[in-house]
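Novice: Model the structure of this input:
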Amino acid sequence: MLRRGKGIELKTTGEIEAMRASGLLVARALAEVGAHAKPGISTGELDALAEQVIRDAGAVPSFKGYHGFPASICTSINERVVHGIPSRQEILAEGDMVSVDCGAILDGWHGDSAVTLPIGEVGPRELALSEATKHAMWAGVAQVRAGNRLTDVSHAVETAARESMDSDGMEYGLIAEYGGHGIGTRMHMEPFLPNLGKPGKGPKLKVGMALAVEPMLTLGSAETEELDDDWTVVTVDGSRAAHWEHTVAITEEGPWVLTAPED
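Specialist: Next up, the predicted model:
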């Protein structure tokens, strides 16, 4: 039976293993999308590929119909940060960067993950941005462990992002309005996980909790706005953005990245 700790869902070992099955399915769907994400393909076609992988496994896309969202993945190209809507009319071009966010529900449990993919040859600044975002994600993942406070994860994400700014010689925008979240029997649950902040604050992390860690960085300002479709979030200055995400469970042994591929 599910228990709750200060509003945060706690899972048993068996329930976390069930979440791993959902996470592996999300990883397979993203791998299929990544294999086909080349110049000339539409984001609508990528959406169909991901949905097929999910439904063939007897699962349901988390995103489709969520508050009216019309697709199974989010495809956010270039200046779009998150929540981009796939379309058969939207064709990927050489040099684009697209973040693909995917979720699946298998036997009642959610998995949620995102990757940023280069389309053909991409410039070094864009590649560095994506790597910095991924580095920040993994730094956060490492702090998803029992005994830490929630903002220890936030602080690790921010610190890693700022380290990349120094090493890359670039000023990345670290987006604060959007962040990670609890996950389990629903896709978005308590707590909200900021991507920056002081350590040692917020609820204490416990074995059985699961969090989605998902930083977003830009090549310019961190200021964003939502388009008229009520979904797509873009950078106000038109700078490119990157987004990486993994679902992570807290076990006695430490963080378990549930959406990592089997290998």
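Novice: hey, let's count contacts and neighbours off CA atoms from now on
Specialist: Noted.
Novice: Contact partners for the residue nearest to residue 231 when sequence neighbours are not counted?
Specialist: Nearest residue to residue 231, sequence neighbours excluded (Cα to Cα, 6 or more residues apart in numbering): residue 83, at 5.6 Å. Neighbouring residues of residue 83 by Cα atoms under 8 Å, 6 or more residues apart in numbering: 74-76, 101, 231-233.
Novice: Could you rerun that using 10 Å?
Specialist: Counting by Cα atoms under 10 Å, 6 or more residues apart in numbering, residue 83 makes contact with 63, 69, 73-76, 99-101, 226, 230-234.
Novice: let's see this one next to it:
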Amino acid sequence: MAESSWAGPGKSLMGRVARLIRPVKKPNDGLRRALGAARVHVSNLRRFASPCLDSKQSSNKTLLSLSLLDSLSPPPPPPAPPTASAATGRDLADAAAEQLGGMEKGGAESSVACARCGKPASLQCPKCAQLKLPREGAAFCTQDCFKEAWSSHKSVHIKLDALTLQQSPEGWQYCLKKGRTRTSQLPRFDWTGPLRPYPISEMRVVPDKIEKPDWALDIKTPEQIGRMRETCRIAREVLDAAARIIKPGITTDEIDRVVHEETVARGGYPSPLNYHFFPKSCCTSVNEVICHGIPDARKLEDGDIVNVDVTVYYKGVHGDLNETYFVGNVDEASKQLVRCTYECLDKAIAIVKPGVRFREVGEIINRHASMSGLSVVKSYCGHGIGELFHCAPNIPHYSRVWHDRLWPDEWTAVTADGKRSAQFEHTLLVTETGVEVLTARLPSSPDVFPWLKP
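Specialist: Down below sits the predicted model:
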């Protein structure tokens, strides 16, 4: 999602990173209440960075496919040492942490949890202290945790500064609203010519009787929702059928055969088949494959992990979901990877409701992944779905970049370092009060995830 209009102030803020970690101050109830209200305003401000999930009337609903696609992978190796002329945010965080070495932690042991690892913490990010943010989310147990969390933690400073900029007389509202309105006072900007922006009128309305493109349609009718429920139920049944045959010695081509036959038997069309010339009826992504793996003759081996991505087209709409499964006896690192990925999507779904910004979904996912020592792939994202397989809106689920590569087949995306990747995906219906998971697991779904057992 483009955020070019925020590049100026965001960049300048991220440059002011030289900081020390201070001892955590004791909580002040009145201050915390005030800051709780401030956080609400910050959340409401996020429209500059991302649209929101919208439900305008009682019958209005939004459909999207929210995928953790792509996946959690162990974080990339540390970057090469910077040159003397260019210091990165990480270097500044390192410098701040080094200065911590001679400081006392002060006082008795704190009951506040470290924002990264969850251990008891008695140190606080100085920028958070300067902005008077609550110590929850700003506390760290060691300088190492502070350094590791810096790339994602610094975003909280940007959001609060965004509120200050919006309320300033410099006219930053003009930038935050991306041209939809303009203030009387222009922002400070290095204008390249004599032309200046003038006030613009309200957005004009197109009559309902006129057919609209997909980006203009974000609300589904009750009839469309009914068809989506049917289709998603079929997609879930097809994926469950595929999951039941997964074991060492089975080929991914055999998984594709089951997906194809089960889809056709229910009167559906396997959406991936010939989609941009994709040759199979589902995607099977093994080990380091992030997504879009093509089913082939390789036999699954004991210790593999495999993602099966199923989409069914039925009654004019698509239903999309995927899950990552264990093949035989899997090592603990892979178990943790898959479980954390599942939890990331689960936590993201829990916050979905009208008014939530798309960006907040990514923040929830990225925070949980980074706390588990994993990172999120940026190249792929969740998407709108309905009559079209992929359509607006795109749902980002990252705040950091993790690199990937593409095989010569121009479909199979793999991690750059060959480490394993996992993903889960559901199709969601945003309702008036929350969310309905259209592709939720059924009572008859195979019992393959140990953490779901009672």
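Novice: show me where structure 2 has helices.
Specialist: Secondary structure of structure 2 (DSSP state H): helices at 7-14, 29-45, 89-100, 126-130, 143-153, 155-167, 173-176, 222-244, 252-265, 332-351, 358-371.
Novice: Stretch 231-243 of structure 2 vs structure 1, mean deviation?
Specialist: Here the mean offset of stretch 231-243 of structure 2 against structure 1 after fitting is 0.9 Å, by mean Cα distance after the TM-score superposition for structure 1.
Novice: quick one on the thing from earlier: buried only: go through the contacts of residue 83 of structure 1 for me.
Specialist: Taking 16 or more other Cα atoms under 10 Å as the criterion, what is buried in those is 63, 69, 73-76, 99-101, 226, 231-234.
Novice: Need the max-distance pair from those residues.
Specialist: Maximum pairwise distance in those, criterion Cα to Cα, is 19.2 Å, between 63 and 234.
Novice: can you count the residues close to the counterpart of residue 385 of structure 2 in structure 1?
Specialist: Mapped onto structure 1 by TM-score structural alignment, residue 385 of structure 2 lines up with residue 183. Using other Cα atoms under 10 Å, residue 183 of structure 1 has 25 neighbouring residues.
Novice: ok, and the closest non-adjacent residue to the most centrally placed residue in structure 2?
Specialist: The structure's structure 2 has its C-alpha centroid closest to residue 397; by Cα atoms, centre = their mean the separation is 1.3 Å. When the adjacent residues along the chain are set aside, residue 397 of structure 2 lies closest to residue 362, with 3.4 Å between them (Cα to Cα, 6+ apart).
Novice: and the aligned partner of that neighbour in structure 1, what does it touch?
Specialist: Matched across to structure 1, residue 362 of structure 2 falls on residue 154, judged by TM-score structural alignment. Listed by Cα under 10 Å, 6+ apart, the contact set of residue 154 of structure 1 reads 136-137, 139-141, 143-144, 179-180, 193-201, 213, 215.
Novice: what do you get for residue 325 of structure 2?
Specialist: Counting by Cα under 10 Å, 6+ apart, the residues that residue 325 of structure 2 touches are 243, 246-247, 286, 304-308, 335, 338, 422-424, 448-449.
Novice: Filter those residues down to the buried ones, ChimeraX style.
Specialist: Remark: buried members of the contacts of residue 325 of structure 2, expressed as a ChimeraX selection using 16+ other Cα under 10 Å:
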select :243,246,247,286,304,305,306,307,308,335,338,422,423,424
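Novice: Show me which of the contacts of residue 325 of structure 2 is closest to residue 62 of structure 2.
Specialist: residue 424 (20.2 Å).
Novice: what's the matching residue for the closest one over in structure 1?
Specialist: Counting by TM-score structural alignment, residue 424 of structure 2 lines up with residue 244 in structure 1.
Novice: Repeat that for residue 243 of structure 2.
Specialist: By TM-score structural alignment, residue 243 of structure 2 lines up with residue 34.
Novice: Including distance to residue 11 of structure 1, could the buried ones among the contacts of residue 83 of structure 1 go into CSV?
Specialist: Formatted as CSV, these follow (distance: Cα to Cα, whole Å):
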residue, distance to residue 11 of structure 1
63, 22
69, 28
73, 26
74, 27
75, 30
76, 32
99, 29
100, 27
101, 24
226, 34
231, 31
232, 32
233, 32
234, 35
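Novice: from the residues you listed, which is closest to residue 112 of structure 1?
Specialist: residue 101 (7.4 Å).
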